[in-house]
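> Predicted model and sequence below, questions to follow.
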Amino acid sequence: MTDEQHDPEGSVETPVVRDRRRIDPETGERRSPDEESVPVVDSAAPAEEGLAAAGTEPEGSDEELAQARAQAAERLDDLKRLQAEYVNYRRRVERDRETVRETAKAEVLSGLLDVLDDIGRAREHGDLTGAFRAVGEALEAAVTKAGLEQYGEVGDEFDPTIHEALMHGYDDEVDVVTCTQILQPGYRVGERIIRAARVAVAEPTEALPAQQDGGDDGGTVVAGEPVEGAEEEK
């Protein structure tokens, strides 16, 4: 005869077997009335049932697990792609912001170039004195601090990307096209050219074109200036 023994939590029912035999099968002796209803619990049955329940999976669980993993991997890829797009967006915004800042700075500084030219000419003629000198030097210091850099020196190799040649000639003392005179200094902010330096350049004499029709050597040829001896021939 069996009874049901309830778990204290009320979730698991364990069958209880009561041995009501009057003769003990092991000793062969008559049992007392108290021993005739001793409960015998089959502890192996719940364990076996638990193991069976633990090892039993609903049909289709493997397929559902594979689908869940595939969906999780897809969501992870979406998250990584979204994060990469956000990082690229931030970089693009920062780059555009820096470009706008540099452009605005260049526009402001380019408006001061004429003033800087006047200060430079006044210094060359010795007129940069007194209060005017103090103001001029303060302005030059301010634009330098803002990133404006003046360039262009006699003897620099001519670079068409940063120089503008207004005069041209030939010289025995140069090996490459060289700036021989700075007509107007150039200015730049970082890699941005605000104004190209306007210069006079000279090439090596070896590059001088051969004379035609037995003419004289013509001396040094400079754009904008007459060839030597031209007045005498007239």
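That came in fine, so what should we check first?
> hey, let's count contacts and neighbours off CA atoms from now on
OK.
> for Val40, helix, strand, or coil?
strand (DSSP: H, G, I helix; E, B strand; the rest coil).
> so it makes contact with Val17?
Yes. In this structure Val40 lies within contact range of Val17 using CA atoms under 8 Å: 5.0 Å.
> Of these two, which one has the most company?
Val17 (17 against 12; other CA atoms under 10 Å).
> That one falls within a strand, correct?
Yes. If the criterion is three-state DSSP, then Val17 is within a strand.
> so where does Cys179 fall, helix or strand?
strand 178-184 (DSSP states H and E).
> and the comparison structure, right after this:
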Amino acid sequence: MFVDEINKENSSEKTEGTVRSDEKTNSNTDAVVEETLDDNDVSVDENAKDKEDKKENNRDKSKDKEKDPKKLSAELKAVKEELAAVKKAKQEAEAALAEFGDKYLRLAAEYDNYRRRSIKEREDAYRDAYGDALLKMLPMIDNFERAAQYTDTEPEKLADGVKLILKGLPDLYSSLGVEAYGEVGDVFDPAIHNAVMRSEDGTAEPGTITAVLQKGYRLGDKILRYAAVVVAGE
């Protein structure tokens, strides 16, 4: 019986311990559940706040899209004015280009006319110069024709006519601006003389002209024909 009582006491203690353990477990479980519920409440609140913020942002964006009609009208007016300015600038540029093209064509035509006129004036000037030269030579030609009449009948008159023609040649040269040069005793100048021969005559100064085979002629600074001469050697 003593043993039975001890067993009962032990059994009773185990039961009480189990009950206490269960109570403790239940208490812990309640705490965890309560904490979980609190966390869920916080998450729900945060999600609700995020959704509300998103809605607010969407409303702000919608407001931005839905602009004031007056502002839209002003912007449209500004765009139209800018477009009109661009069109005007384009028209002005096209007009300036057309004007430039016309000026270029006129300038090209004027230059072509000037070139043709210059060529014609130069040709006319040459022709006038030739005409003037020939006109001044006509008296000499007349004298030659008159002298030729006495070739067979009166040789003396022919000789006199030739002398008369030769006498008038310097005047003809002078009237044309032509100068004859090349005389015996002149110092040889290779710039205007052509040394055809060299003379060994000891009486002449070395480098001087001892004979003129063909006179030279010049018009101003231009040599028309070099004088063909004989030059004394050293």
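Good, I have the coordinates. In this text, all values refer to a predicted model and were calculated from it rather than measured experimentally.
> TM between them?
Here the TM-score for the pair of chains, by TM-score structural alignment, normalised by the length of structure 1, is 0.40; 132 aligned residues with a CA RMSD of 4.6 Å.
> helices or strands up against the strand holding Cys179 of structure 1?
strand 197-204 (3 or more CA pairs under 8 Å, 6 or more residues apart in numbering; DSSP states H and E).
> and the strand it packs on with strand 178-184, angle?
Counting by axes from the mean of the first three to the mean of the last three CA atoms, to 10 degrees, strand 197-204 of structure 1 lies at 160 degrees to strand 178-184.
> Can you list the helices and strands that strand 197-204 of structure 1 packs against?
Counting by 3+ CA pairs under 8 Å, 6+ apart, strand 197-204 of structure 1 packs on strand 163-171, strand 178-184, strand 186-189.
> Take those and write them to JSON lines, including distance to Glu64 of structure 1.
What follows is those, written out as JSON lines (distance: least, CA to CA, whole Å):
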{"stretch": "strand 163-171", "distance to Glu64 of structure 1": "72"}
{"stretch": "strand 178-184", "distance to Glu64 of structure 1": "78"}
{"stretch": "strand 186-189", "distance to Glu64 of structure 1": "63"}
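> So which other helices or strands are in contact with the longest helix seen in structure 1?
Determined from DSSP state H, the single longest helix within structure 1 is helix 61-110. For helix 61-110 of structure 1, the packing partners by 3+ CA pairs under 8 Å, 6+ apart come out as strand 192-195.
> one step back: tell me which of the helices and strands packed on strand 197-204 of structure 1 approaches Ile119 of structure 1 most closely.
With CA to CA as the criterion, Ile119 of structure 1 lies closest to strand 178-184 of these, at 12.6 Å.
> Quick check: buried residues in the closest one?
Of all the residues in strand 178-184 of structure 1, those buried under the rule 16 or more other CA atoms under 10 Å are Thr178, Cys179, Thr180, Gln181, Ile182, Gln184.
> same check, this time on stretch 135-150 of structure 1
Gly136, Leu139, Glu140, Val143, Leu148, Glu149.
> Select the longest helix from structure 2.
Using DSSP H, we find that the single longest helix of structure 2 is helix 69-148.
> mind checking how far that helix is from the chain centre?
On the basis of CA atoms, centre = their mean, to the nearest Å, helix 69-148 of structure 2 sits 21 Å off its chain's mean C-alpha point.
> How many residues are close by His193 of structure 2?
22.
> Nearest residue to it in space, please, no chain neighbours.
Nearest residue to His193 of structure 2 in three dimensions, chain neighbours excluded: Ala227, at 4.8 Å (CA to CA, 6 or more residues apart in numbering).
> Out of the buried residues of strand 178-184 of structure 1, name the two that are farthest from one another.
Maximum distance among those (CA to CA): 15.5 Å, for Thr178 and Gln184.
> does Arg198 of structure 2 count as helix, strand or coil?
Classification of Arg198 of structure 2 by three-state DSSP places it in strand.
> does the residue nearest to it when sequence neighbours are not counted sit in a helix, a strand or a coil?
Nearest residue to Arg198 of structure 2 in three dimensions, chain neighbours excluded: Val231, at 4.9 Å (CA to CA, 6+ apart). Using three-state DSSP, the structure places Val231 of structure 2 in strand.
> ok, Val231 of structure 2 to Ala211 of structure 2 distance?
For Val231 of structure 2, the distance to Ala211 of structure 2 equals 7 Å [CA to CA, to the nearest Å].
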